[in-house]
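A.B. asks: whatever this is, show me its structure:
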Amino acid sequence: MTAADFLNSPFPSAIEMSDLDTTGPARFFNRELSWLAFNRRVLEEAENSHVPLLERLRFVSISANNLDEFYTVRVAGLRELAHAGQNKPAADGLTPAEQLVLIDKDARDLMHSQQIVWNKLRREMEKEGILLIPRSRLTRADLKFLEEFFLSQVFPVLSPLAVDPAHPFPFIPNTGLALALSLRRVSDGRLLKALLPIPAQINRFIALPAREGQDRFAALEDLLLLHINQMFPGYELKGSCQFRVLRDSDLEVEEEAEDLVREFEVALKRRRRGEVIRMKMSANAPADLKRLIVEQLHLEEGEVIELKGMIGVVDLKELVLDHRPDLLWQSFTPRVPERVQDHDGDMFAAIRQKDMLLHHPYETFDMVVRFLQQAARDPNVLAIKQTLYRTSKNSPIVGALCEAAEDGKSVTALVELKARFDEAANIRQSRMLERAGAHVVYGFMNYKTHAKISSVVRREGNRLVTYSHYGTGNYHPITAKIYTDLSFFTCDEALGRDATKVFNYLSGYAQPEGLENLSISPLMIKPKIIALLEREADFAQQGKPAEVWVKMNALIEPDVIDALYKASQAGVKITLVIRGICGIRPGIKGLSENIRVKSIVGRYLEHSRIACFGNGHGLPSKQAKVFISSADWMSRNLNRRVETFVECFNPTVKEQIVGQIMAANLRDEAQSWILRPDGSFYRPTSNDPDRMFNCHDYFMKNPSLSGRGSAGAKDVIQLANLHGAPA
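C.D. replies: All right, here's what the predicted structure looks like:
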């Protein structure tokens, strides 16, 4: 079945799974194994011949980075539970120990596949003139160049370390790469074991002098092995291996910490010294070196992974060369919405005209930055309130907030210190904001604040107008270039009041009452979603059209999945676009015959969260109830985080979400994977792959409807027809 068949025809026939207990835990897929399946889809993009060569290399690096984070957080947590004897099963019925066994098998297969893909890409890169030169093929001129490079750029940074009773085994940081060396003193044959940490401050691949139009590189570890005699004079190398460690990077913070920032600063130092949970090392390493490393790092046999190939695949991103555009995605410049241009860049005027929804990265995230910079410099703006979960190092948004505070405006910033791996950056940002005079708050100890809200209060005549921005992604100008997200701008009074109540909740623990167009977790979103699904089930039982379209990164919340199963059994047609983790089993008779699931993995990272309910009219429909959200449908988002679930009422915005964004995602063939009832995925097929519909290409070529006005309606109608549904 092709993607066109899958999306434009009646639902695929459901299958019987008589051996599956659909009333028990088996009705859910395991979260961790589903995530590993997602990361395999990422890696398989590296084998997609329709992806430019160096972008394929980038996918290998991304899959390796993803796997590192998975181990340092998810596997670390399961390992701790298993060591503590915790046997409570996950929703799918697997205990932590059982999950670790299955994870280890799948992860080892994935790491082996990474090496196979890298070797294939390396051969293709050589044909394109990008060469990684091994030590044995370095020319005399190369060796002379590397000698000078070593002495001037590398040697001063190195810390060669003997390992003996007087020199204890050194600390290797998380993701640290090192050489283990077995040396013999020439003068008397005395043996020495040593470690040479490979400095992360120096590129892993060293550009050699160009020759015949080729880009030539040498690996840093080869450079170090070439110059062992300069670090250990009088010794000769008898054996060596590489190893790389991953450490537990989860954080625990005392609930009653008197100073939250100081407590996080201490916790970050603890993270750097977390227990080693996985080590990769060169296959066929000398036995004495392997034994030394394993003993000193207190590793169990199952925590050691021996690889024949490259250790530290994540570093391959350094070989994605900007000066080879012929091997990269064709460049794309995000659009400035026509409506903003019509108002000479005045964001407030553009929003006053009517609500505006921007689709990043196709519409530039600079509009969000401009919104806040304009607010900072506008004498009529009295107050700015802002949530910050993740943002860039030298954030223009933080800069705008500091400028506004220094100008005497009331600025409140909610900085989430528990944004994983961005805690240190967020502490720096909070200190900067405090110095500028902003009110900085840190939300709740028990909940992360993951909501994405900006609120600007502006005096217009004799009244105050609140301009609000609700987003599905972070206020991060760099990731906004590669993540697909939505920015909703409005001066709707109800949404302005809702935003104010949420900020009061975050800063003063005043639980919001009477929210009008907004739901927040952990108080309201989950019951709201379940009620909306039950309402669709009622429509189906009344014989009315009943349909649900959902797009998000992850779906694993058990109660929500059960509500989706019940809606399916009532006859509701449910189509889910779930990029990553998915715990729901589609297409099973008696359980989920009306549910279909696809995942999109391509040029951009699908990140926007959307939920559309037919409201008794099917989809697409002007009567649909349409929501954008900061939350995936996961337990942590719905039960332990502050998130937003915003209903959109503006007809143009609704048409853009349903008839343009969702329709294109559902229509996509080129980047789509279809989930089977057994948990496996398959890619759509076509006799003409070059003509397969690609939603990212479509969005790059077609402006967002609400940023353009009614001129974009023809595109939406055409796309809705492609999807096989009335506009």
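A.B. asks: rest of the way, CA atoms for contacts and neighbours
C.D. replies: Noted.
A.B. asks: would you list every one of the helices in the stretch 451-600 of the chain?
C.D. replies: Taking DSSP state H, counting those that start in this stretch as the criterion, the stretch 451-600 of the chain contains helices spanning 493-508, 525-541, 558-570.
A.B. asks: wait, isn't G437 in contact with E403?
C.D. replies: No: applying C-alpha atoms under 8 Å as the test, G437 and E403 come out as separate, 9.6 Å apart.
A.B. asks: for stretch 67-77, buried residues please.
C.D. replies: Neighbour counts over stretch 67-77 (16 or more other C-alpha atoms under 10 Å) mark L67, D68, E69, F70, Y71, T72, V73, V75, A76, G77 as buried.
A.B. asks: what's it in contact with?
C.D. replies: Outside stretch 67-77, the residues that touch it by C-alpha atoms under 8 Å, 6 or more residues apart in numbering are E32, N39, L100, T175, L246, R247, D248, S249, D250, I277, R278.
A.B. asks: same check, this time on stretch 283-302
C.D. replies: For stretch 283-302, the external contacting residues (C-alpha under 8 Å, 6+ apart) are 169, 180-182, 193, 239-241, 276-277, 304, 306-309.
A.B. asks: so which of those residues sit within strands?
C.D. replies: By the criterion of DSSP state E, membership of the contacts of stretch 283-302 in strands covers A180, L181, S182, K193, G239, S240, C241, V276, I277, V304, E306, L307.
A.B. asks: isn't the third one up against G239?
C.D. replies: Yes: under the criterion of C-alpha under 8 Å, S182 makes contact with G239 at 5.0 Å.
A.B. asks: the more surrounded of these two?
C.D. replies: Here S182 and G239 are compared on neighbour count by other C-alpha atoms under 10 Å; more neighbours surround S182, at 20 against 16.
A.B. asks: ok so, going back, closest one to R324 out of the contacts of stretch 67-77, please.
C.D. replies: Proximity of those to R324 (C-alpha to C-alpha) peaks at N39, which lies at 26.6 Å.
A.B. asks: so the closest one touches V60, yeah?
C.D. replies: No: contact criterion C-alpha under 8 Å: N39 and V60 do not qualify, at 9.9 Å.
A.B. asks: what's around the closest residue to L220 other than its chain neighbours, how many residues?
C.D. replies: Among residues not flanking L220 along the chain, R204 sits closest, at 5.1 Å (C-alpha to C-alpha, 6 or more residues apart in numbering). Neighbourhood size, R204 [other C-alpha under 10 Å]: 20.
A.B. asks: tell me the buried residues in the longest helix anywhere in the chain?
C.D. replies: Secondary structure of the chain read by DSSP state H shows that its longest helix is helix 96-127. Residues 96-97, 99-100, 103, 106-107, 110-111, 113-115, 117-118, 121-122, 125 are the ones in helix 96-127 that count as buried (16+ other C-alpha under 10 Å).
A.B. asks: before we compare anything, build this one as well:
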Amino acid sequence: MSRARIRPVAAASEADFLNAPCPAPTDPQGDMSGPDRFFNRELSWLGFNWRVLEEAENPAVPLLERLRFLSISATNLDEFYTVRVAGLRELALSGNTTPAADGLTPAEQLRLIDADARSLMKRQQDVLTVLRAEMEEAGISILSAQDVTEADKPFLTETFLEQVFPVLTPLAIDPAHPFPFIPNEGFALALQLQRRRDGRLLRALLPVPHQIDRFLALPSESGHRYLPLEELLLLNIGSLFPGYALSGHCAFRVLRDSDLEVEEEAEDLVREFEVALKRRRRGEVVRLKLSAGAPEGLRRVIMEELPVQTDEVIEVDGLVGIGALSELVTDDRPELLWPPFTPRVPERVQDHEGDMFAAIRQKDMLLHHPYETFDMVVRFIRQAANDPDVVAIKQTLYRTSRNSPIVDALCEAAEEGKSVTALVELKARFDEAANIRQSRTLERAGAHVVYGFINYKTHAKISTVVRREGNRLVTYTHCGTGNYHPITAKIYTDLSFFTCDAALGRDATKVFNYVGGYAQPEGLENLRISPDGMKSFLLDRIGAEAEAARAGRPSGVWAKMNALIETDVIDALYEASQAGVPIDLVIRGICGLRPGVKGLSETIRVKSIIGRFLEHSRIVCFGNGHALPSEHARVFFSSADWMGRNLNRRVETLVEAMNPTVKAQITEQIMAANLADTAQSWVMGSDGQFRRAKLTGNERPFSAHRFFMETPSLSGRGSAGADDVPDLTHSAD
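C.D. replies: Reported below is the predicted structural model:
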């Protein structure tokens, strides 16, 4: 069979990421036997968010998609502060001086974070200024109150009175009206008013309701005109405070500590989480963003009442809350968006007229989302719910959509009398409330809902369907690297593996028994789990590659994930590198490993891909006595990043690909394309900084995302084209 492979040559150049020798190793800066061998986790994450922001400046990206990247960089930073910075702040305030793996104390990390984050936020405003100018040229305007014309006022008045005024709650600030509570991500206007008849001063707050869109579309004969909601409020101060004139104002936005603490011995876990979610809204303020030039009196009152210190205040010379700019990324201007892309339905499924069980019975199938549609996962569960021969369904739910078709199918199956077990993770950060709602819906339908462990999150992505076929029961298993979330599956790159292999079915059932009944899984055949054994298995496999290299045999490690910070794993990779193992890593976000350091990591290369789709799949390939790629390699996909929390404090899965076609798909298509990508790649230096991949000579940029959009996955091919897959060697943007 001719397979679509990525060859290690792009256009006329022979120096790409796959074949090129490692860059010349740098001399170590500091003691590479001590903490200096690690790069700081938090600063590495900030570096990732800088890369996201730089896509907002990338002229190769469509204009509104650049605006989306800007918005993502802002919402990312907000979450970083409400979780990571909040935790470090708590440690520092308690006097904790325990250093991180890189040797920095919480207080030292906070100082470095603050400096870098302030630079990042300034750059966000600079980028927005550039984007607004380009949007103006394209006929998209973000207005201020001063830009409103007389012709606009009747529409704005009607909109304000009918759609905004009923939701507003103006609040005076005086001894009789104490400063109100502003929740996490709360946005408000602080007002300085003067009574017209006697000049009496009044201070007031006007919370900006989050239930209403931040940007109001104004009628326009050509183009698009948007007025921020706070500007509409300022235009109508007279209606909100009759008899008063506005003499000063500022906008501010609050971020609070959003981590959850749950009592270990909670008798009712769901009720405990509902209480904890309410506490999250009242967490301590970790950052206050305040519009520049705020009247000193208003600034002082806000800081005293929240309360916040001076170093927790960010003055914003521009738009406060730029995460909301995502509202302007609409389908009205398709020429300013990525070209349309429709995910493929696997040909094998089409050959079987949509019957997922028949397609899986024919052979194991690995789908690469979003290039192959996630609808196949939904169809798998829906078909199981409607199939009279299905007797049982088990499903993990870490994150899913609000109106989840998978939850609907599980409810339908339970109502039909099937045995349905749903493992719902209540501790999925920022999805706790949604998961509580889903669990109650499932329970009402008659499903058995399990919440897993108090101390461990269940992050594994597994579903099993038990079907009666003749006189036997057959278990169909789905294992994935991503969440059962139809919305995010449109932009997250993930793997979905379907099989009716009895061994993996037994393994998956043991995992459900472990989480539901604390039955320690024994005799796992084709699957490893954390926190019981996955880490030691990975360390053994890395060690085996080092032994092969020391013995003069071929070796290699390829890995792809979102984050690499687990110190034991990093040290194992360093040891393997010193033995001569070539190691290529695709790390989207946080990387605590320093590549290319002389005497430490000379054979390790690290890259990050930031582009149209969010890289989310976790893969690791070991040469197993051969150079990669090889049909003899041991190939795995996983729900786990290589982080302490994933390997030590979560229930995760690592599944070995045994089917030759699936192995080839992962090594010769997915990993090879990621390693060959130059269009959206950033290469990490030993200083922890990522720099855009450089092209050499006449080399044309190769886009892994574009290749995957154009090339069907090997294991999903059907009779319509199994023998004539094109042999693509490069794809130019």
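A.B. asks: follow-up on the earlier one: let's have the helices of the stretch 451-600 of the first structure in a markdown table, adding distance to P586 of the first structure and mean neighbour count.
C.D. replies: Formatted as a markdown table, the helices of the stretch 451-600 of the first structure follow (distance: least, C-alpha to C-alpha, whole Å; neighbours: other C-alpha atoms under 10 Å):
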| stretch | distance to P586 of the first structure | mean neighbour count |
| --- | --- | --- |
| helix 493-508 | 36 | 19 |
| helix 525-541 | 16 | 20 |
| helix 558-570 | 9 | 21 |
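A.B. asks: can I get the ones you listed in TSV with distance to Q373 of the first structure?
C.D. replies: Below are those laid out as TSV (distance: least, C-alpha to C-alpha, whole Å):
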stretch	distance to Q373 of the first structure
helix 493-508	19
helix 525-541	31
helix 558-570	39
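A.B. asks: quick one on the thing from earlier: more neighbours, N39 and V60 of the first structure?
C.D. replies: Neighbours of N39 of the first structure and V60, each counted by other C-alpha under 10 Å, are more numerous for V60; the result is 31 against 25.
A.B. asks: the nearest residue to that one once chain neighbours are set aside is in what secondary structure piece?
C.D. replies: Computed as C-alpha to C-alpha, 6+ apart, the closest residue to V60 of the first structure that is not its neighbour in sequence is L43, at 5.6 Å. Under the criterion of DSSP states H and E, L43 of the first structure resides in helix 31-45.
A.B. asks: which stretch of the second structure lines up against the helix or strand just after that helix?
C.D. replies: Going down the chain from helix 31-45 of the first structure, the next helix or strand is helix 53-69, by DSSP H and E. Residues 63-79 of the second structure are where helix 53-69 of the first structure lands when matched by TM-score structural alignment.
A.B. asks: that stretch vs the first structure, average offset?
C.D. replies: Comparison of stretch 63-79 of the second structure with the first structure after fitting gives an average deviation of 0.3 Å (mean C-alpha distance after the TM-score superposition for the first structure).
A.B. asks: show me where the stretch 251-400 of the second structure has its helices.
C.D. replies: Secondary structure of the stretch 251-400 of the second structure (DSSP H, counting those that start in this stretch): helices at 269-281, 296-305, 347-351, 356-362, 375-386.
A.B. asks: any idea which of those helices gets closest to N435 of the second structure?
C.D. replies: So among those, helix 269-281 is nearest, using C-alpha to C-alpha, at 9.7 Å.
A.B. asks: what residues in the first structure pair up with that closest one?
C.D. replies: Using TM-score structural alignment, the residues of the first structure aligned to helix 269-281 of the second structure are 260-272.
A.B. asks: where's D315 of the first structure relative to L220 of the first structure, distance?
C.D. replies: Distance of D315 of the first structure to L220 of the first structure, given as C-alpha to C-alpha, to the nearest Å: 11 Å.
A.B. asks: list residues touching both of these two?
C.D. replies: Common neighbours of D315 of the first structure and L220 (criterion: C-alpha under 8 Å, 6+ apart): R204.
A.B. asks: find the nearest non-adjacent residue to the equivalent of P370 of the second structure over in the first structure, please.
C.D. replies: Using TM-score structural alignment as the criterion, the counterpart of P370 of the second structure in the first structure is P361. Spatial nearest neighbour of P361 of the first structure, excluding adjacent residues (C-alpha to C-alpha, 6+ apart): K481 at 5.1 Å.
A.B. asks: what do we get in the second structure for the one you found?
C.D. replies: That one, K481 of the first structure, aligns with K490 by TM-score structural alignment.
A.B. asks: quick one: residues contacting that match.
C.D. replies: By C-alpha under 8 Å, 6+ apart, the residues touching K490 of the second structure are H369, P370, T373, F374.
A.B. asks: hmm, Q114 and the residue nearest to V60 of the first structure touching each other?
C.D. replies: Yes: with contact defined as C-alpha under 8 Å, L43 of the first structure counts as touching Q114 (7.2 Å).
A.B. asks: so what sits against both of those two?
C.D. replies: V60.
A.B. asks: mind putting the ones in strands among the contacts of stretch 283-302 of the first structure into a markdown table with distance to I453 of the first structure?
C.D. replies: Shown next, in a markdown table, are those (distance: C-alpha to C-alpha, whole Å):
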| residue | distance to I453 of the first structure |
| --- | --- |
| A180 | 50 |
| L181 | 53 |
| S182 | 57 |
| K193 | 55 |
| G239 | 57 |
| S240 | 53 |
| C241 | 50 |
| V276 | 38 |
| I277 | 37 |
| V304 | 44 |
| E306 | 46 |
| L307 | 45 |
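A.B. asks: distance of the residue lying closest to A74 of the second structure once chain neighbours are set aside from L410 of the second structure?
C.D. replies: Of all residues not flanking A74 of the second structure in the chain, G323 sits nearest, at 5.0 Å (C-alpha to C-alpha, 6+ apart). Look at G323 of the second structure and L410 of the second structure: by C-alpha to C-alpha, they are 34 Å apart.
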